[in-house]
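Novice: Only the shape, not the letters, is given here:
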């Protein structure tokens, strides 16, 4: 019995060690440096309905990834903002990673531009929660 418990504990440690340390620390807002709250970088509200509270590494602007959190500070999605000109120019877009490691589903939404990314672009949203939980950032 004890041998089984030790084996089970070892498997648990191994499973945790396969998740990058950064991914574990991104699940709750605020994320660690170099991430900054987007509303402190550009003129946007702290919480954007339909998206949530955004954080980004300023060096990764304007594409992202942007980390989006719900009202309780839980990571709900990772967002990339890809300029329309890159898609029209047939630019290859690869390695759209989810820093948290988990993606439930993906949404691709057109945006005509906003503070911080004024040119037309697409939001590629890697949702970390099921569709039913998108409501966490609806209002």
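Specialist: Perfect, thanks for sending it. Since the structure is predicted, the reported quantities are computational estimates derived from the model, not experimental observations.
Novice: switch to C-alpha atoms for all contacts and neighbour counts from now on
Specialist: OK.
Novice: Verify the stated contact: residue 103 with residue 125.
Specialist: No - between residue 103 and residue 125 there is no contact under C-alpha atoms under 8 Å: 9.6 Å.
Novice: Looking at those two, which has the bigger crowd around it?
Specialist: residue 125 (25 against 18; other C-alpha atoms under 10 Å).
Novice: Please list all residues in contact with that one.
Specialist: For residue 125, the contacting residues are 77, 78, 79, 80, 106, 107, 108, 109, by C-alpha atoms under 8 Å, 6 or more residues apart in numbering.
Novice: Need those in TSV (columns: distance to residue 120).
Specialist: What follows is the contacts of residue 125, written out as TSV (distance: C-alpha to C-alpha, whole Å):
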residue	distance to residue 120
77	21
78	19
79	15
80	13
106	20
107	17
108	13
109	11
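Novice: Structure two is appended below for comparative analysis:
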């Protein structure tokens, strides 16, 4: 059993770099859709970028955020405040963009697509100085 677990872990570890390469440039593959095509939001949100999400994962995501050149800058989770309690867990939140440089967490009162109050958990794939790529 240990050998099977070790083999599975090695196999899965090998898929992360591939997945990160697949989502490194917009648009991401698979079921991901531009958020602006799903709800009434601009195509590019200052401070966040151009967002893509698999609609089946709403409201939490992950949302993949790209700069004006279509390069991935962050993975964002939008966790409803009402679900941040002892009875709810958010386990195994993936980082499809690969390595995380730093993390930001902040409150949002709600917006189209995720109307209820929630927190944004932003996994930045770029250095803090490079966050400016989505500032405007």
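Specialist: Now that the structure is in, tell me what you want to look at. Predicted model only: the values in this text are computed from it and were never measured.
Novice: that older thread, among the contacts of residue 125 of structure 1, which ones are buried?
Specialist: Among those, those scoring as buried are 77, 78, 79, 80 (criterion: 16 or more other C-alpha atoms under 10 Å).
Novice: what do we get in structure 2 for the third one?
Specialist: Looking back up the chat, that one is residue 79 of structure 1. Using TM-score structural alignment, the partner of residue 79 of structure 1 in structure 2 is residue 76.
Novice: Against residue 59 of structure 2, how distant is that match?
Specialist: 11 Å (C-alpha to C-alpha, to the nearest Å).
Novice: same check, this time on residue 9 of structure 2
Specialist: Residue 9 of structure 2 is 29 Å from residue 59 of structure 2, by C-alpha to C-alpha.
Novice: So for those two, which sits in the more crowded spot?
Specialist: residue 59 (19 against 11).
Novice: Verify the stated contact: the more buried one with residue 79.
Specialist: Yes - the pair residue 59 of structure 2 / residue 79 is scored as a contact, 7.2 Å apart, by C-alpha under 8 Å.
Novice: tell me, what's touching these two both at once?
Specialist: With C-alpha under 8 Å, 6+ apart, residue 59 of structure 2 and residue 79 have no common neighbours.
Novice: Enumerate every residue touching the residue sitting nearest the centre point of structure 1.
Specialist: For structure 1, residue 78 is the residue whose C-alpha lies nearest the centre (C-alpha atoms, centre = their mean; 1.9 Å). Contacts for residue 78 of structure 1 (C-alpha under 8 Å, 6+ apart) come out as 65, 66, 67, 68, 98, 99, 125, 126, 127, 128.
Novice: which residues of structure 2 fall in helices?
Specialist: Along structure 2, counting by DSSP state H, helices occupy 2-23, 35-38.
Novice: Against which helices or strands is the last one packed?
Specialist: Spelled out, it's helix 35-38 of structure 2. strand 50-53 (3 or more C-alpha pairs under 8 Å, 6 or more residues apart in numbering; DSSP states H and E).
Novice: Trace the strand it packs on over to structure 1 and give me the residue numbers.
Specialist: Using TM-score structural alignment, the match for strand 50-53 of structure 2 in structure 1 runs over residues 53-56.
Novice: re earlier: quick check: the match of residue 79 of structure 1 touching residue 58?
Specialist: No - with contact defined as C-alpha under 8 Å, residue 76 of structure 2 does not count as touching residue 58 (11.7 Å).
Novice: Overlap in contacts, these two.
Specialist: Contacts common to residue 76 of structure 2 and residue 58, judged by C-alpha under 8 Å, 6+ apart, are absent.
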